[in-house]
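>>> quick check, what structure comes out for this input:
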Amino acid sequence: MTRVWNFAAGPAALPAEVLQQAAEEMLDWRGAGVGVMEMSHRSKEFVSIAEQAEADLRELMAIPANYRVLFMQGGAIAENAIIPMNLMGEEKRADYVVTGSWSVKSQKEARKYGEVNIAATSEASGYTTVPPMSEWKLSARPSYLFTCTNETIGGVEYPFEPDLARIGRAEVPVVADVSSHILSRPFDVTKYGLLFGGAQKNIGPAGLTIVIVRDDLLGRAAPFCPTAFDYRTVADNGSMYNTPPTYAIYIAGLVFQWLKRKGGVAGIEAQNIAKAELLYGFLDDCPFYENRIDPACRSRMNVPFFLKDESLNDRFLAGAKDAGLVQLKGHKSVGGMRASIYNAMPLEGVQALVDYMRDFALRHG
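Okay, the predicted model is just below:
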């Protein structure tokens, strides 16, 4: 069997080296006599796996000691509720910057728990850009400011890191959904109160959600917050108040070690820049295709594009599949095509996509 080039937005491709190692350890993890899926989450073997995974993530992202790393469940969608339950506090007010489908969903969910102020939105542009911080209008005393720094569906990525000190509001914690570009580029964790993301794009299998939260934001959960979702409880119990997604944590740990071998976040960012430049460069030069995102805000991870003649969409997808290029259909809410080129996608895969797109345009243009 030949593996295809998988451009899925999530669950997404994993590094072949990681999959091979997991296969080798499936029945017997390093002499334990059982595989990781069969281990007690409180066994010394699994505790060592979880501790190493956290240590490697801290190293990769330069996470300061006053931040907790939580291994949770429910995905980023569940965090849309868990965050306001933990952080809205007595004020019951939060600010949201809305830049696409995911931040729209996030602010709608937060309204169940308190008042939401839209500090900025790019709706007028069709969510094709990120409003500059100079246009953000924060409320008087928000509990936090929410951002989605890479919109997986729309293909919009923040060209800057939110730094509220620049607009005189350093006291407001910034929350960021980084699901689809975590570990693809450096983040200054100290600029955020909380970062979170589902693992199924750049980290591992679906089922694991990573939350990186500053110590001073713990212990604020509303009385009605389920105990298993209270960040203080999760932190105090080392992410093992309930049984965590053990196998997903194990795979994430292997991915972290793979990233370290690749030169860490700086090393993988250089590869991601090269891949994005290759694909966007072709899209800009070929009139057969169109990318509608503000060039300053184009995502390196999720590249949406449209055929100028959309009656050819099905033919394009069928031909791509025959060429070993899969999961290129755009999200149903926006249509067109989308190539997700996460960390595990090598430059060779992007080149194969560009070669196919060029040939298709020559044959049908």
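
>>> from here on, just use CA atoms for contacts and neighbour counts.
Fine.

>>> isn't Ile212 up against Tyr192?
No. Counting by Cα atoms under 8 Å, Tyr192 is not a contact partner of Ile212; they are 9.2 Å apart.

>>> helix, strand, or coil at Lys260?
Taken by DSSP: H, G, I helix; E, B strand; the rest coil, the conformation at Lys260 corresponds to helix.

>>> pretty sure it contacts Arg58?
No. Assessed by Cα under 8 Å, Lys260 is found out of contact with Arg58, at 11.7 Å.

>>> mind giving me the packing neighbours of the longest helix belonging to the chain?
In the chain, assigned by DSSP state H, the helix with the most residues is helix 264-285. Helix 264-285 is packed against helix 44-61, strand 289-290, helix 347-364, with contacts defined by 3 or more Cα pairs under 8 Å, 6 or more residues apart in numbering; DSSP states H and E.

>>> among these, which is nearest Thr128?
Nearest of the helices and strands packed on helix 264-285 to Thr128, taken as Cα to Cα: strand 289-290 at 13.1 Å.

>>> show residues contacting that closest one.
283-284, 305-308 (Cα atoms under 8 Å, 6 or more residues apart in numbering).

>>> at 6 Å what do you get?
Contacting residues not belonging to strand 289-290 are listed as 283, 305-308 [Cα atoms under 6 Å, 6 or more residues apart in numbering].

>>> take the residues you listed and keep only those in helices.
The helices, defined by DSSP H, take in Leu283 from the contacts of strand 289-290.

>>> okay, now Ala158: neighbour count?
Ala isn't right for residue 158; it's Tyr. By other Cα atoms under 10 Å, 20 other residues sit near Tyr158.

>>> isn't it up against Thr147?
No. Tyr158 lies out of contact with Thr147 (Cα atoms under 6 Å); the separation is 9.4 Å.

>>> how much space between the residue sitting nearest the centre point of the chain and Met345?
Nearest to the mean C-alpha position of the chain, by Cα atoms, centre = their mean, lies Ser179 at 1.7 Å. Plainly put, Ser179 is 17 Å away from Met345 if you go by Cα to Cα, to the nearest Å.

>>> the residue nearest to Glu54 when sequence neighbours are not counted is in what secondary structure piece?
Once flanking residues are discounted, Glu54 sits nearest to Val69: 6.9 Å by Cα to Cα, 6 or more residues apart in numbering. Using DSSP states H and E, the element containing Val69 is strand 67-72.

>>> and for comparison, fold this next one:
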Amino acid sequence: MGSSQSALNFGAGPAKLPREVLQEVQGELLSYQNSGMSLMEMSHRSKEYAAINKSTQDTIRELLNVPDNYKIILIQGGGMGGFAAVAMNFLNRTGTADYAVTGTWSGKAAKEAEKYGTVNLVFPKADKPGSIPDQSTWTLNPNASYFYYCDNETVDGVEFPYIPETNGVPLVVDMSSNIMTRKFDVSKFGCIFGGAQKNIGPAGAVVVIVREDLLGNPMKICPSVFNFTQVAKENSVLNTPATFSVYVTEKVLRWIKLNGGVENMEKQSALKSGFLYDTIKNSNNFYSCPIDENCRSRINIPFRVGGPQGNEDLEAKFLEEAEKRFMYQLKGHRSVGGIRASLYNATTYDDVKLLVKFMKEFQELHQS
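Below you'll find the model as predicted:
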């Protein structure tokens, strides 16, 4: 393998982090703020960590323009922990919830919620993900405790191009893989959550933005660490948080702010994904994307090599040749196959240019 500087990481998560942030972390690793101790060794109740905890919450509030009547909390457990936490915090309202299943992660979330109450699928689960049925065809329950959807399906490459209309039922959304990649109106949601390990930090921390009027009524069985009301009351230090993960996340959030905020991240996202989709579209079907054009993700782009069904031998060769050029983690999810390029905030337009250059050269060599 070449130097770490030359590696191009298109991994779906844990994902590429900004090099400037990693260098800053490296410089502070042994002695944080000249204390002689690593941040990893410090108490979560120290003044140093308290400042990081506050700055993380404040920067999220600023970057996403989060209204005052929302709490921002930091928990652990990843997205899958979030699936259970959402159900246990909100299902108590009516005992039932609406779920839009558009791919792998929303499917897992619905299955998790079924343990705690009644789940209504607002449209039948598709045999093969890749589309979002028109809203006019959905069957909504006006008495649902909440409506749940995954804004961007990391595995399947499906992204909602709009915020669903639920006629007053609180919206709960998993934004693990596209938070901080485009602007949106936080006030339209009851709860937004997402693991940090794709756009805003390393694995370990989960950001939850929750409207205050939805707090205060968790199920009795809800563990304290997943109880949003309790965690909010204790300012995200109910127990020992993932301090190092939050510390790095705070730095990534400041990096986003320094680099034009969410507005610029959205602009870059459109440029990067547009360039890659155009390359696929103009490849004369050598490359193909199986996702409906109206809901193709800007963030996780699955594609096949060697025709619409894909040629597994060619795809294996593609991955092998990509690694020779220090392009890593392009293999599609085991449940989907093919290739997947993930274009998170730390992935640059120049990274995508190098991928496109390789794709065109590969096509010239292998097109029959």
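
>>> now the TM-score, please.
Overlay of the two chains. TM-score (TM-score structural alignment, normalised by the length of structure 1): 0.96; 359 aligned residues with a Cα RMSD of 1.1 Å.

>>> quick revisit: check contacts around the residue nearest to the centre of structure 1.
Contacts for Ser179 of structure 1 (Cα under 6 Å, 6+ apart) come out as 197-198.

>>> make it 8 Å
Ser179 of structure 1 makes contact with 76, 150, 196-199, 201-202 under the criterion Cα under 8 Å, 6+ apart.

>>> so what corresponds to it in structure 2?
By TM-score structural alignment, Ser179 of structure 1 lines up with Ser176 in structure 2.

>>> now do Ala50 of structure 1 against Tyr241 of structure 1, distance only.
14 Å.

>>> err, Ala296 of structure 1, not the other one
Ala296 of structure 1 is 43 Å from Tyr241 of structure 1, by Cα to Cα.

>>> just the helices in structure 1 please.
Along structure 1, the stretches classed as helices by DSSP H are 16-24, 44-61, 75-87, 101-110, 231-236, 246-261, 264-285, 313-322, 347-364.

>>> whereabouts in structure 2 does the shortest one align?
Applying TM-score structural alignment, one finds that helix 231-236 of structure 1 aligns to the residue range 228-233 of structure 2.

>>> got the buried residues for that stretch?
Within stretch 228-233 of structure 2, the residues that count as buried by 16 or more other Cα atoms under 10 Å are 228-232.

>>> what's the closest of these to His333 of structure 2?
Phe228 (31.5 Å).

>>> please look at the closest one and Leu215 and confirm they touch.
Yes. Under the criterion of Cα under 8 Å, Phe228 of structure 2 is in contact with Leu215, at a separation of 6.9 Å.

>>> between those two, which contacts overlap?
Listed as contacting both Phe228 of structure 2 and Leu215 by Cα under 8 Å, 6+ apart are Asn89.

>>> who's in contact with the equivalent of Pro142 of structure 1 over in structure 2?
With TM-score structural alignment as the criterion, the equivalent of Pro142 of structure 1 in structure 2 is Ala144. Ala144 of structure 2 makes contact with 94-98, 169 under the criterion Cα under 8 Å, 6+ apart.

>>> distance check, the residue nearest to Glu54 of structure 1 against Phe224 of structure 1.
Counting by Cα to Cα, the gap from Val69 of structure 1 to Phe224 of structure 1 is 23 Å.

>>> so for the two, which residue has more residues nearby?
Between Val69 of structure 1 and Phe224, Val69 has the larger neighbour count (other Cα under 10 Å), namely 23 against 9.

>>> that one maps to what in structure 2?
Using TM-score structural alignment, Val69 of structure 1 pairs with Ile72 in structure 2.

>>> what of Glu25 of structure 1?
In structure 2, the residue paired with Glu25 of structure 1 is Glu28, using TM-score structural alignment.

>>> what's the local residue count around the nearest residue to its match once chain neighbours are set aside?
Nearest-residue entry for Glu28 of structure 2: Ser38, 7.2 Å, with adjacent residues in sequence omitted and distances by Cα to Cα, 6+ apart. Around Ser38 of structure 2 there are 15 other residues, counting by other Cα under 10 Å.

>>> need the counterpart of Ser38 of structure 2 in structure 1.
In structure 1, the residue paired with Ser38 of structure 2 according to TM-score structural alignment is Gly35.

>>> and Asn345 of structure 2, how far is that from Glu62 of structure 2?
Noted for Asn345 of structure 2: a distance of 18 Å to Glu62 of structure 2, by Cα to Cα.

>>> the two: which is more packed in?
A count of neighbours by other Cα under 10 Å puts Asn345 above the other of Asn345 of structure 2 and Glu62, at 26 against 12.

>>> alignment lookup: the more buried one to structure 1.
So Asn345 of structure 2 corresponds to Asn343, using TM-score structural alignment.

>>> right, and that match touches Ser180 too?
No. The criterion here is Cα under 8 Å, and Asn343 of structure 1 misses it with Ser180 at 10.2 Å.

>>> who touches both of the two?
In contact with both Asn343 of structure 1 and Ser180: Asn202, using Cα under 8 Å, 6+ apart.

>>> picking up where we left off before, what about the helices of structure 1, which gets the closest to Glu123 of structure 1?
Ranking the helices of structure 1 by their distance to Glu123 of structure 1 (criterion: Cα to Cα) puts helix 101-110 first, at 9.7 Å.

>>> so which bits of stretch 39-50 of structure 2 are buried?
Buried-residue list, stretch 39-50 of structure 2, by 16+ other Cα under 10 Å: 39-40, 42, 44, 49.

>>> map Glu320 of structure 2 onto structure 1.
Using TM-score structural alignment, Glu320 of structure 2 pairs with Ala318 in structure 1.

>>> and its match, how many neighbours?
Neighbours of Ala318 of structure 1 under the rule other Cα under 10 Å: 12.

>>> check the gap between it and Thr209 of structure 1 for me.
Note on Ala318 of structure 1: its distance to Thr209 of structure 1, by Cα to Cα, is 34 Å.

>>> how about Pro15 of structure 1?
From Pro15 of structure 1 across to Thr209 of structure 1, the span is 19 Å (Cα to Cα).

>>> out of the two, which sits in the busier spot?
Applying other Cα under 10 Å to Pro15 of structure 1 and Thr209 shows that Thr209 carries more neighbours, namely 27 against 19.

>>> what about Pro133 of structure 2, distance to Asn294 of structure 2?
Distance from Pro133 of structure 2 to Asn294 of structure 2, counting by Cα to Cα: 11 Å.

>>> what residues do the two have in common as contacts?
Common contact partners of Pro133 of structure 2 and Asn294 (Cα under 8 Å, 6+ apart): none.
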